[in-house]
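Student: Predicted structure and sequence below. I'll ask about it afterward.
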Amino acid sequence: MVQKFILLIAFLCCSIIHSLAGSVNATALKNGCIIVQKPSTFFTATAYSAKVNAWSVYGLQDQNPATGWCSGAASKAPYVFVFELSEDFLINKLVFNTFCQKEYTGISAKDIKVEFSTTSAKTGYVSASPFLLEENKINAFEITGVKARWIKLTITSNHGNPQWTELMEFEAWGDYVTKTPKSVSTNGVWNSNFDWVSLNTNSSGIIYGCYKWSRGELYLKHVDRTSYTFTWKQVDDGQQGWCVLVMNKEGTKLNGIWGVNSDTTKFGCWELTKTQNTAYACPNDLTVVAKKEEPKIPPINVMIEVVDVATKKVVTGTIDIYTRKNYYSVVSADGMYTADIKPDSFIVVKTALPNYYPTVDTFLLNDKERKSLYTTHTIEVSKLAAGNSILLNNILFSRTSSVLLPSSLPPLNQLIAVLNQYPNMIIELSGHTDNVGDTKQNVLLSQQRVATVKNYLVENGISADRIKTVGYGEKYPIASNDGEQTRKFNRRVEMRIIKM
């Protein structure tokens, strides 16, 4: 592991030295740039994931051509982004990657304009330069050096797609205006997307710190200019990794990227804002001579098998496992997903496998499982294919009513995300009831319930033409109606895929 960290630091240092040798991509995540104004977006980035999600705003900044930004459902141009750079740059080149999804004709951005400001994110913009982007190309434009701290990118049109607009990467290359930046202290408490972070400096000048999430500890490995490379480890779950944080010129923000172990190909965003100049006391204070050893708690081995509900064949890919405090991304090449996790009373397993409907399952860990340090479960997933029917779990209504319960909103929003991801999909929603009450009234109730679901989808940007509805009442039970424990499974909403 030590050798891996040495290789990681060497890689990061070489990247920084290479950047300083010439121009710097001022809008890159790794260089401390953040987006302070965001347009409608197809995917909202996950705050706690060590990856940049495709079709989120961060896809423009990760320097990975495989991810990019896509507009949100039912949104229209213009799309405005405001990038806040870590400090003043003299921008001399703009680069736009339009190698977008070829299956969506005319989806890539076309007419754009770029403005620059040194005043604020909202005012002082000059040099509103229009550009015409060609499809499936790295569009690079040399410009006369323009001083900028904020860059406003406005996309006014695409190449003809009536529903979506995409741009894979946006880069603004330039040089630092200030060759030797003012020294700013990192000491203090910072608020971040992982709760608070505390940084301090010991008597030997070594910077270190801690953070609340899973009782994390930070150790500085390298600093170059205003870029700080740390390694981190977490007491609660045993995870460890690296991060690169860049200080802004005011000393009020530290923004950058973080990853797990020594893998630098996948990383998430870490944005810190200073709240006070005095650091908290940390368990890893380097001035403490002796530290109390943390009790070692053995992990629980979790084994999740994911199978196709129809074929019973295993499904490979990546799933996410959550406890109350921790998150684990688990990869499998054989359909068996295993992870050692910090003991807890339950786990939540989320799947979002390609061409399958997403699932969310909660499993309680009983005393026997916690004692044996082992638990295993099977999750069935439904393939997204024409003709397939999928039970929409947890879409619930008030008793004898078509009013949705609040707990129904997450699965409905998940359905919206799937329909947005597959814009050609046409579905039929069917409503079902148990056999309690009048048969005709049950049919009417089932019709009213699926109408409520359809209305929610339409109100959130899904075309009504893509959704057919039917109410079957008590006609097609999937469980016994003899008792409430099984009868409740018949009160449900199902989705049948008519067209993909």
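Tutor: Perfect, thanks for sending it.
Student: From here on, just use CA atoms for contacts and neighbour counts.
Tutor: Will do.
Student: residue contacts, Leu12?
Tutor: With contact taken as Cα atoms under 8 Å, 6 or more residues apart in numbering, Leu12 is in contact with Thr229.
Student: Check which element follows the host helix or strand of it along the chain.
Tutor: Using DSSP states H and E, the secondary-structure element containing Leu12 is helix 2-21. Using DSSP H and E, the helix or strand that follows helix 2-21 towards the C-terminus is strand 24-25.
Student: What is that next one packed up against?
Tutor: strand 169-176 (3 or more Cα pairs under 8 Å, 6 or more residues apart in numbering; DSSP states H and E).
Student: Which other helices and strands does the strand it packs on contact?
Tutor: strand 24-25, strand 79-97.
Student: Can you say which of these is packed in most?
Tutor: Highest mean neighbour count of the helices and strands packed on strand 169-176: strand 24-25, a mean of 23 (counted as mean count of other Cα atoms under 10 Å).
Student: returning to that earlier point: how about the helix holding Leu12: buried residues?
Tutor: Phe5, Leu8, Ile9, Leu12, Cys13, Ile16 (16 or more other Cα atoms under 10 Å).
Student: What is the nearest of the residues you listed to Phe230?
Tutor: Ile9 (9.0 Å; Cα to Cα).
Student: The closest one is in contact with Asp224, isn't it?
Tutor: No. Ile9 is not in contact with Asp224 according to Cα atoms under 8 Å; the separation is 11.7 Å.
Student: second one coming, line it up with the first:
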Amino acid sequence: MYKKLLLILGIFFLLSNYSYSQQNFKAFINLTVTDMKDKPSVGDHMLFVSDKTGKILSSITKKGGLCKFEVPSGAVYTIKIKSYSDTVTLYKVEIQKANYDQNFELTLKYQLPKTYTLKNVNFQSGSSKLKSSSFKSLNELAELMLNKKTLKIELAGHTDSQGDDALNLKLSHARAKVLKNYLVKKGITAKRLIVKGYGETRPIANNATEEGRKKNRRTEVIIIER
């Protein structure tokens, strides 16, 4: 009887330990994002990416620049932020495996660049008609502005030096206005969007080459208010 009781207790102990070891212990991360002057940044789209599985968790920073993640322990994660049409890697964190839930407080700094050239936003030659390949970047910009509700920007149109100066100035303004109308249709308030056309007056490359002219034909986002 005594041996039988010991056997039962032993089996119970082994099962208890097995059950305990199989628990999926979590790491709870409170992530705060601030700008470079330590002001909390609201409306940032944060990504928590598992280096092992590639699984992506996302969250938007709320009041105080805070967002929260719950992830398995015993893994390495890359923390990213969605910018205009890119994702920017901010930090890599390794969470050690533990037989208990863990809590972490983490603060990261990030600030959108004041000036950004929109990628893959193109128009028909000599026209203000958007190419369909432009929609992805514009949709990402709209999403950014819907999240960051205080952001006010200038849409600055630029051309190369081919053609008449006055026509280029008019065309660059018309193209910037088309982008504004697109963003308004996506839910962005018109007063948050300033339109300006600079024509060929602000080149960033040599207009004597096709490669240079291609770089000069661009639309920039310039932050007016954050």
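Tutor: Looks like it arrived, so ask away. Since the structure is predicted, the reported quantities are computational estimates derived from the model, not experimental observations.
Student: got the angle between the helix holding Leu12 of the first structure and strand 169-176?
Tutor: Interaxial angle of helix 2-21 of the first structure relative to strand 169-176 (axes from the mean of the first three to the mean of the last three Cα atoms, to 10 degrees): 70 degrees.
Student: The second structure: helices as residue ranges?
Tutor: Remark: helices assigned in the second structure by DSSP state H are 2-21, 135-147, 165-185, 210-216.
Student: how about Ile395 of the first structure, what does it touch?
Tutor: Leu404, Leu405, Ser407, Ser408, Leu409, Pro411, Leu412, Arg492, Val493.
Student: now do Leu112 of the second structure
Tutor: Contacts of Leu112 of the second structure (Cα under 8 Å, 6+ apart): Ser83.
Student: Can you tell me how far it is from Ser85 of the second structure?
Tutor: In this structure, Leu112 of the second structure and Ser85 of the second structure are 11 Å apart, going by Cα to Cα, to the nearest Å.
Student: Could you check which residue of the first structure pairs with Glu211 of the second structure?
Tutor: Counting by TM-score structural alignment, Glu211 of the second structure lines up with Gln485 in the first structure.
Student: nope, Asp160 of the second structure is what I was after
Tutor: So Asp160 of the second structure corresponds to Asp434, using TM-score structural alignment.
Student: contacting residues for that match?
Tutor: Asp434 of the first structure neighbours (Cα under 8 Å, 6+ apart): Asn442, Gly473, Glu474, Pro477, Asn481, Arg487, Lys488, Asn490, Arg491.
Student: neighbour-wise, which of those residues leads?
Tutor: Neighbour tally across the contacts of Asp434 of the first structure (other Cα atoms under 10 Å): the maximum, 26 neighbours, falls on Gly473.
Student: how about that residue, what's its partner in the second structure?
Tutor: Mapped onto the second structure by TM-score structural alignment, Gly473 of the first structure lines up with Gly199.
Student: List the residues that contact its match.
Tutor: Gly157, His158, Thr159, Asp160, Asp165, Ala166, Asn168, Leu169, Lys170, Leu171, Ser172, His173.
Student: ok, the third one touching Glu220?
Tutor: Right, Thr159 of the second structure. No. If you go by Cα under 8 Å, Thr159 of the second structure and Glu220 don't touch, sitting 11.4 Å apart.
Student: Looking at these two, which has the bigger crowd around it?
Tutor: More neighbours surround Thr159 than the other of Thr159 of the second structure and Glu220, with 28 against 19 (other Cα under 10 Å).
Student: Look at the counterpart of Met145 of the second structure in the first structure and say how many residues are nearby.
Tutor: Under the alignment defined by TM-score structural alignment, Met145 of the second structure corresponds to Leu419 in the first structure. Neighbour count of Leu419 of the first structure, defined by other Cα under 10 Å: 21.
Student: Identify the residue spatially nearest to Leu419 of the first structure, adjacent ones excluded.
Tutor: Closest residue in space to Leu419 of the first structure, ignoring its immediate chain neighbours: Met425 at 6.6 Å, by Cα to Cα, 6 or more residues apart in numbering.
Student: Next: Val195 of the second structure.
Tutor: Using Cα to Cα, 6+ apart, the closest residue to Val195 of the second structure is Leu155 (5.1 Å).
Student: how many other residues sit next to the one you found?
Tutor: There are 24 residues near Leu155 of the second structure, going by other Cα under 10 Å.
Student: picking that back up, gap between the match of Met145 of the second structure and Arg149 of the first structure?
Tutor: Computed as Cα to Cα, the Leu419 of the first structure to Arg149 of the first structure distance reads 38 Å.
Student: Then Val348 of the first structure?
Tutor: Counting by Cα to Cα - Val348 of the first structure and Arg149 of the first structure are separated by 42 Å.
Student: Quick check on the two: which one has the bigger neighbour count.
Tutor: Set Val348 of the first structure next to Arg149 and count neighbours by other Cα under 10 Å: Arg149 wins out with 21 against 15.
Student: Look up how far Pro130 of the first structure lies from the more buried one.
Tutor: Distance from Arg149 of the first structure to Pro130 of the first structure, counting by Cα to Cα: 19 Å.
Student: follow-up on the earlier one: just the buried residues of helix 2-21 of the first structure now: which is nearest Ser49 of the first structure?
Tutor: Leu8 (19.8 Å).
Student: now the strands for the second structure?
Tutor: Applying DSSP state E to the second structure gives strands spanning 26-34, 45-50, 56-60, 66-72, 75-82, 87-95, 102-109, 115-117, 152-158, 193-197, 218-225.
Student: Tell me who's in contact with Tyr472 of the first structure.
Tutor: Ser430, Gly431, His432, Thr433, Val443, Ser446, Gln447.
Student: What of Ile16 of the first structure?
Tutor: When contacts are counted by Cα under 8 Å, 6+ apart, Ile16 of the first structure touches Asp224.
Student: now swap in the one 4 residues further on and tell me
Tutor: Taking Cα under 8 Å, 6+ apart, we find Leu20 of the first structure in contact with no residue.
Student: distance of it from Asp175 of the first structure?
Tutor: 8 Å.
Student: just Ile17 of the first structure next, same as before
Tutor: Ile17 of the first structure sits 13 Å away from Asp175 of the first structure, going by Cα to Cα.
Student: One more: Ile91 of the first structure?
Tutor: 7 Å.
Student: cool, Ser446 of the first structure as well?
Tutor: Counting by Cα to Cα - Ser446 of the first structure and Asp175 of the first structure are separated by 64 Å.
Student: Which one of those two is surrounded by more residues?
Tutor: Ser446 (27 against 21).
Student: show me what contacts the aligned partner of the more buried one in the second structure?
Tutor: Matched to the second structure by TM-score structural alignment, Ser446 of the first structure sits across from Ser172. Ser172 of the second structure makes contact with Ala156, Gly157, His158, Thr159, Lys196, Gly197, Tyr198, Gly199, according to Cα under 8 Å, 6+ apart.
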